[in-house]
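**Q** What follows is a predicted structure for the sequence shown.
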Amino acid sequence: MSEQRYSSVWDAIEDTPSEAENMKLRSQLMMALKDHITRTEMSQSQAAKLFGVTQPRVSDLMRGKISLFGLDALVNMAAAAGLHVEMRVLQAA
């Protein structure tokens, strides 16, 4: 069996390159939001009010339930938190 190397865990486990890219972006946004909540010492209720979502939704975010979040929702939450989201598009190697 040959050993195949991947640049990301998402490249290894997702079926298509587009799904892997989507998961990479979602995971980065989720980590940034979780870090923001932790760094500012907000409660989940406070974060929910700021983000315009419910507290259980913030709990899902904090638990890393990535399948429950789309890119649009995560970008909206980041913007509500005062975070600036940038995207770079590069030619695949």
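**A** That came through fine.
**Q** alpha carbons only for contacts and neighbour counts from here, please
**A** Will do.
**Q** How about residue 24, nearest residue that isn't a chain neighbour?
**A** residue 10 (6.7 Å; Cα to Cα, 6 or more residues apart in numbering).
**Q** try it against this one:
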Amino acid sequence: MSDDGFASVWDAIENTPAEAQTIELRSALMTALARHIRAKEWTGAETARCLGTMEPRVVDRLRGKIDVFPLDDLVALLAAIGLHVELRVSDAT
């Protein structure tokens, strides 16, 4: 086992820094989506109706299938349930 000292788990599992950043952003958006759904105590059917999607897709989201959902789809879903997404860009350290 290598001791590369990765900056994050995403850096350890992805091939490039760009891929690591993308998966990290998708994870954050999916976490926000799941947290909101839990707070509302929506069923799968209620969630699907609010998101304008089918229930199996909701289940995929809540099970953490990060690789299935592009960033723009996640932003649209969050907007559909009344959440606002902000983006901050900074110099790499």
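**A** Arrived safely, thanks for sending. Being a predicted model, the structure only gives us computed values, none of them experimental.
**Q** element containing the residue nearest to residue 24 of the first structure, please.
**A** helix 9-13 (DSSP states H and E).
**Q** What lines up with the residue nearest to residue 24 of the first structure in the second structure?
**A** Alignment note (TM-score structural alignment): residue 10 of the first structure maps to residue 10 of the second structure.
**Q** Quick check: its match vs residue 44 of the second structure, distance?
**A** Distance check for residue 10 of the second structure against residue 44 of the second structure: by Cα to Cα, to the nearest Å, it reads 29 Å.
**Q** Going by contacts, tell me the helices and strands next to the longest helix along the second structure.
**A** Criterion DSSP state H: the longest helix present in the second structure is helix 17-40. Judged by 3 or more Cα pairs under 8 Å, 6 or more residues apart in numbering; DSSP states H and E, helix 17-40 of the second structure is in contact with helix 9-13, helix 55-62, helix 71-80.
**Q** Using JSON lines, please lay out the ones you listed together with mean neighbour count.
**A** As requested, these are exported to JSON lines (neighbours: other Cα atoms under 10 Å):
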{"stretch": "helix 9-13", "mean neighbour count": "14"}
{"stretch": "helix 55-62", "mean neighbour count": "16"}
{"stretch": "helix 71-80", "mean neighbour count": "16"}
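**Q** Minimum distance to residue 49 of the second structure: which of those helices has it?
**A** helix 55-62 (8.3 Å; Cα to Cα).
**Q** Show residues contacting the closest one.
**A** 30, 34, 44, 45, 47, 48 (Cα atoms under 8 Å, 6 or more residues apart in numbering).
**Q** now it, how far from the centre of its chain.
**A** 12 Å (Cα atoms, centre = their mean, to the nearest Å).
**Q** post-alignment, it versus the first structure, mean distance?
**A** When the first structure is superposed, helix 55-62 of the second structure averages 0.4 Å from its matched positions, counting by mean Cα distance after the TM-score superposition for the first structure.
**Q** Pull up the aligned stretch in the first structure for that helix.
**A** The aligned range for helix 55-62 of the second structure is 55-62, by TM-score structural alignment.
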